[in-house]
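>>> Provided below are the primary sequence and the corresponding predicted coordinates.
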Amino acid sequence: MQRGAACVRKAAASAFVSTIVLWSSGASAATAAIPDGAALGPHWAAPFAGILLSIALLPLVAPAFWHRHFGKIAAAWAIAFLAPFAYAFGLGAAALAFVHAIVAEYAPFIVLLTALYTVAGGICVRGSLHGSPRVNTALLALGTALASIMGTTGAAMLLIRPLLRANDDRKHIVHVFVFFIFLVANVGGSLSPLGDPPLFLGFLNGVGFFWTTSHLALPMSFICALLLVMFYALDAYFYRRAGEKRAPNLDPTPDSVRIVIEGKRNFVLLALVIGLVLMSGLWKPGIVFDVPGAHLALQDVVRDAALVLLTLVSLVITPRTARTGNAFNWAPIEEVAKLFAAIFITIAPVVMMLRAGERGAFAPLLQLVTDAHGRPIDAMYFWATGILSSFLDNAPTYLVFFNLVGGDAHALMTTGASTLTAISAGAVFMGANSYIGNAPNFMVKAIAESRGVRMPSFFGYLGWSAAVLIPVFLLTTWLFF
């Protein structure tokens, strides 16, 4: 707990010091202006590409180095953008870009993630069911339903250990956790901004809270139903297979129908988290606080402050045994906090160029997803967003295409609704295509392997997604986009 609080204080102090450094010269951030995106060349996207490629490749080619130094690597890419930007356009412009990225976008994003991670991490499900095809399918369906309420990270962390205990006397179980990643860690989070980080970023940019629910319900239900049927058939095959024996490297626990939930008070806190996010979308007092580089609405300030308070309350009221039972620690959220700080900073020039439209450096990308009459091609947006979300993190990928199509939430929710649906679906659904598409994917893999499950390699997992997910997404394209 103390280490987590220290990490939060350290991150806040670092952000404060960085801001002071940028403002400390004669240039004034208050009078500076962020340059037009049309004036930026494609080389300004290099730091953004650098941080994303580092996230994708370094854990695979140099895991020990990455885990020791990922924070320094992230900071280096952020500086690689801020320093040249300050030199080219002035310290004031760099300060505006920095403060907008951190205060207006990163802070609410990481505050919500931390709250969901902490509250969900205080709910420990004890006991063990027998991992029959019916029980496994029911657990995956439950996790899929919970993912849009408590986030893909929260739902995955809540149910991964009960699922492991339920199946620790079976030999062929890799498919169970592959489909768990497909459904609980990704597709299930598509019905609300709480479900997956890309949708929360859309919410922060003006997309209505329930807009996502109404527009993604049909494609999400279709994909989930199809994947659950496929999973049940595959799991039943392995379950009935002759010679099914307990895997020798697993430590079985006695099967029991008695389930004990520890840390139940966190369900109340979880409901309050949901209520706060809803409040910030429905309550519009019209009070805005202007700071250089950002406009902070009162409802957003109240929401974020209350979320921080709920996080601290969860730490105080949760029994220590509940977090111990979940093997709760701050490492995952610390990694997300450091990496996404760099992502939100380095994506700033990319967003500027995208908003410049045909005048910007990304005009060829705009032409790729636009027909001869200048209208967006929804199927292309679905696949372009999805393919990039498979190998880059899906949250910044969503932002890229959201801004490519104009970045006006009101217009996208009305006349551009089908295109925004395609972007949202591509980012959330296809984050399941690889281990690096969405943060919970690697977390599930690591926890399963710690219990002796031989999860597929990076390319082995790609084989699973190519065989299972790609045909499903092709059918989804035909039906909905």
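Everything's here; your move. None of these values were measured; they are calculated from a predicted model.
>>> hey, let's count contacts and neighbours off CA atoms from now on
Noted.
>>> Can you tell me the SS state at residue 354?
helix (DSSP: H, G, I helix; E, B strand; the rest coil).
>>> Likewise for residue 65?
Of the three states, residue 65 takes helix under three-state DSSP.
>>> What distance do you get for it to residue 59?
Using Cα to Cα, to the nearest Å, one obtains 8 Å as the distance from residue 65 to residue 59.
>>> Neighbour count for those two, which is higher?
Neighbour totals were compared for residue 65 and residue 59, and residue 59 leads with 15 against 11 (other Cα atoms under 10 Å).
>>> which residues does that one contact?
Shown in contact with residue 59 (Cα atoms under 8 Å, 6 or more residues apart in numbering): 66, 67.
>>> chain center to the lengthiest helix in the chain: distance?
Determined from DSSP state H, the single longest helix within the chain is helix 133-166. How far helix 133-166 lies from its chain's middle: 17 Å, per Cα atoms, centre = their mean, to the nearest Å.
>>> The host helix or strand of residue 220 packs against which elements?
For residue 220, the host element (DSSP states H and E) is helix 211-240. Packing contacts for helix 211-240, counted by 3 or more Cα pairs under 8 Å, 6 or more residues apart in numbering; DSSP states H and E, involve helix 133-166, helix 174-183, helix 417-429, helix 458-480.
>>> hmm, 7 Å instead?
Applying 3 or more Cα pairs under 7 Å, 6 or more residues apart in numbering; DSSP states H and E, we find helix 211-240 packed against helix 133-166, helix 417-429, helix 458-480.
>>> looking at those helices, which is buried most?
Across the helices and strands packed on helix 211-240, averaging neighbours per residue (mean count of other Cα atoms under 10 Å) puts helix 417-429 on top, at a mean of 27.
>>> Could I get the full set of helices for the stretch 251-400 of the chain?
265-282, 298-317, 320-325, 331-346, 348-355, 363-368, 378-391, 394-404 (DSSP state H, counting those that start in this stretch).
>>> Please dump these into CSV; it should also carry distance to residue 210 and mean neighbour count for every row.
Output for the helices of the stretch 251-400 of the chain, formatted as CSV (distance: least, Cα to Cα, whole Å; neighbours: other Cα atoms under 10 Å):
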stretch, distance to residue 210, mean neighbour count
helix 265-282, 9, 17
helix 298-317, 17, 17
helix 320-325, 32, 16
helix 331-346, 25, 21
helix 348-355, 25, 24
helix 363-368, 28, 15
helix 378-391, 20, 23
helix 394-404, 18, 25
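>>> Can you check which of these gets nearest to residue 69?
Among these, the nearest to residue 69 by Cα to Cα is helix 331-346 (10.4 Å).
>>> got the angle between the closest one and helix 394-404?
20 degrees (axes from the mean of the first three to the mean of the last three Cα atoms, to 10 degrees).
>>> The structure to be compared is supplied as follows:
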Amino acid sequence: MPSRRTPLFPAFIGAALAVVAVMLASQGALAAEVAADIARGGAPHLDGRFMSALWVVPFVGILLSIALFPLAAPMVWHHHFGKISAFWALAFLVPFAAAYGADLATYELLHTVLLEYIPFIVLLTALFTVAGGVRLAGSLVGTPLANTVGLALGTVLASLMGTTGASMLLIRPLLRANEHRRHKVHTVVFFIFLVSNVGGSLTPLGDPPLFLGFLKGVDFFWPTVHLLAPMAFLSALLLVIYFGLDLFLHTRDPGKHPLIEGVHEREPIRIEGSVNLLLLLAIVGAVLLSGVWHPGTGVTLYHVTVPLETIVSNLLLLGITGLSLALTSARSRRMNGFSWGPILEVAKLFAAIFLTIIPAIAILKAGTDGALGAIIAAVNDNGTPNPVAYFWATGILSSFLDNAPTYLIFFNTAGGDAHTLMSDMALTLTAISAGAVFMGANTYIGNAPNFMVKAIAEERGVAMPSFFGYMAWSFGILVPLLGLTTLVFFI
């Protein structure tokens, strides 16, 4: 395992700085044209037609860092992921300000932070904190039927409390219920498929991509209506396959559970921190408020207006977070293994992602006139969106990069107008949403809870598969089912 002094980190910095230098130099001839076009309605304006594809390098850099560093240099990543994230953010922001001016850089920074990043992190923090205060205690026995019911319950809960919240709530009880079983890996893998990914497709609370869509104007219950059928179809197939596999493995090796053998007395199942279940409903109400209440006023900072409903919703979510901390016993959180580490990591990584994705979105908005016009052409047939192409393009990138910014890229590739996407292009938006959420399960890095579940399982002694070993499971089981989902819903 690499030490903290591994030469990989300085080599990485040197190579990346060289790329940034080339990126900045390549824009010198265009700076004058862009400077003449940055004012529209009194606010700076970024025109993606004038941007080179090299501006996407920092965005690709942060996503590849997330994907590869934990595998190639885990100690470097563990100690320096915040620094690496900050580097890629500055690798975009500093050259951008130098090429296009401080006015445009300031506007884009504030627009992204105030309208997208802060609401995103505030919601995740509220869900993470409230879910971390709910503990399922008592005697649990992992029979095939009980495990399947547990996975089905988690799949439903994922859309109500987020894939992160449902995963953190249920993975420990599931592992405890199956600790007497020799074969446990398949249960954790299907848990990642269903609870950490597919189940979060019905509301903006379920998975970050859908919340970004909500921030862009997609109605709160639009995913519930349009993704219910494909989600139920895929989930049912996965649950049937899991039950058959678990029944087969249980028959071969049922294990000896102390409760079954009469060694220990059965303890009734109970919920600790149940007040957090009410707070989960309060979170839903706070998010809905920002979607249905539009007073038409807000606070403006350097041409960026933050609507009053967004401010109130964020304050309510922060208040709910504080209430959860105050009303939940420290012991219950400790027994749940609650810590702030995961949400701090997400906050640092997504700060870089949200900033570095700015040029990618601008270029994609330019359509075929932009430097990434080939992507537009790949998912459209003579200007007409191809839902199958959108489903798989969004899904493939979501598998290996990150499903939230990937959703945003293809949302904007399809035009970026929420009203049109929800009506005339409803099948296209369904394909984008399903691809981002469903295929986040194809690898450990496709969705934030995947790695968290893997880490918790390994702490409990489960020998989880390697990065490519997990892909053998997903490509052998999930991908063929996604192909069948394509035939049924997107052709």
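All right, it came through fine. In this text the structure is predicted, and so the values were computed from the model without any measurement.
>>> Let me see the TM-score of these two.
The TM-score (TM-score structural alignment, normalised by the length of structure 1) is 0.91; 447 aligned residues with a Cα RMSD of 1.6 Å.
>>> about what we covered before: for the helix holding residue 220 of structure 1, the distance to its chain's centre please.
20 Å.
>>> what comes up buried for that helix?
By 16 or more other Cα atoms under 10 Å, the buried positions in helix 211-240 of structure 1 come out as 211-213, 215-216, 219-220, 223-224, 227-228, 231-232, 235, 238-239.
>>> picking up where we left off before, switch the helices of the stretch 251-400 of structure 1 over to CSV; also include distance to residue 441 of structure 1.
Converted to CSV, these look like this (distance: least, Cα to Cα, whole Å):
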stretch, distance to residue 441 of structure 1
helix 265-282, 22
helix 298-317, 24
helix 320-325, 21
helix 331-346, 12
helix 348-355, 26
helix 363-368, 28
helix 378-391, 11
helix 394-404, 12
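>>> Out of the ones you listed, which is closest to residue 3 of structure 1?
That would be helix 331-346 among these, by Cα to Cα, at 9.6 Å.
>>> Structure 2: matching residues for that closest one?
Under the alignment (TM-score structural alignment), helix 331-346 of structure 1 falls on residues 341-356 in structure 2.
>>> and if you look at stretch 303-315 of structure 1?
Stretch 303-315 of structure 1 maps onto residues 313-325 of structure 2, going by TM-score structural alignment.
>>> Residue 258 of structure 1: how many residues sit nearby?
9.
>>> The helices and strands packed on helix 211-240 of structure 1: which one's closest to residue 193 of structure 1?
So among those, helix 133-166 is nearest, using Cα to Cα, at 7.7 Å.
>>> Give me the range in structure 2 that the closest one lines up against.
Here helix 133-166 of structure 1 aligns to structure 2 at residues 144-177, judged by TM-score structural alignment.
>>> how far apart are the matching stretch and its match in structure 1?
Its matched residues in structure 1 lie on average 0.4 Å from stretch 144-177 of structure 2 after superposition (mean Cα distance after the TM-score superposition for structure 1).
>>> same question, stretch 104-111 of structure 2
Relative to structure 1, stretch 104-111 of structure 2 is 0.9 Å off (mean Cα distance after the TM-score superposition for structure 1).
>>> Identify the residues contacting that stretch?
For stretch 104-111 of structure 2, contacts defined as Cα atoms under 7 Å, 6 or more residues apart in numbering pick out 44, 45, 93, 96, 97, 302, 304.
>>> can you rerun that using 8 Å?
By Cα under 8 Å, 6+ apart, stretch 104-111 of structure 2 touches 38, 44-46, 93, 96-97, 301-304, 355, 358.
>>> Just the buried ones from those?
38, 44, 45, 46, 93, 96, 304, 355, 358.
>>> can I get these in CSV with distance to residue 457 of structure 2?
Listed next are those as CSV, based on distance: Cα to Cα, whole Å:
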residue, distance to residue 457 of structure 2
38, 51
44, 49
45, 47
46, 45
93, 38
96, 42
304, 44
355, 33
358, 36
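>>> Now distance to residue 244 of structure 1 too, for the helices and strands packed on helix 211-240 of structure 1, in CSV please.
Output for those, formatted as CSV (distance: least, Cα to Cα, whole Å):
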stretch, distance to residue 244 of structure 1
helix 133-166, 14
helix 417-429, 33
helix 458-480, 22
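>>> out of the ones you listed, which comes closest to residue 175 of structure 1?
helix 458-480 (8.8 Å).
>>> so residue 163 of structure 1 makes contact with residue 137?
No - with contact defined as Cα atoms under 8 Å, residue 163 of structure 1 does not reach residue 137; the gap is 10.3 Å.
>>> count of residues packed around the equivalent of residue 221 of structure 2 over in structure 1?
Superposed on structure 1 with TM-score structural alignment, residue 221 of structure 2 falls opposite residue 210. Look at residue 210 of structure 1: counted by other Cα under 10 Å, it has 14 neighbours.
>>> In contact with residue 210 of structure 1, which residues?
Residue 210 of structure 1 touches residue 192, counting by Cα under 8 Å, 6+ apart.
>>> and what of the one 10 residues further on?
Taking Cα under 8 Å, 6+ apart as the criterion, residue 220 of structure 1 is in contact with 187, 188, 190, 191.
>>> Which residue in structure 2 aligns with the first one?
Under the alignment defined by TM-score structural alignment, residue 187 of structure 1 corresponds to residue 198 in structure 2.
>>> Next one: that match relative to residue 155 of structure 2, how far apart?
Residue 198 of structure 2 is 7 Å from residue 155 of structure 2, by Cα to Cα.
>>> Find the residues that touch each one of those two.
In contact with both residue 198 of structure 2 and residue 155: residue 235, using Cα under 8 Å, 6+ apart.
>>> follow-up on the earlier one: can you put the contacts of stretch 104-111 of structure 2 in a markdown table and add distance to residue 180 of structure 2?
Shown next, in a markdown table, are the contacts of stretch 104-111 of structure 2 (distance: Cα to Cα, whole Å):
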| residue | distance to residue 180 of structure 2 |
| --- | --- |
| 38 | 64 |
| 44 | 62 |
| 45 | 61 |
| 46 | 59 |
| 93 | 52 |
| 96 | 56 |
| 97 | 58 |
| 301 | 58 |
| 302 | 60 |
| 303 | 60 |
| 304 | 57 |
| 355 | 47 |
| 358 | 49 |
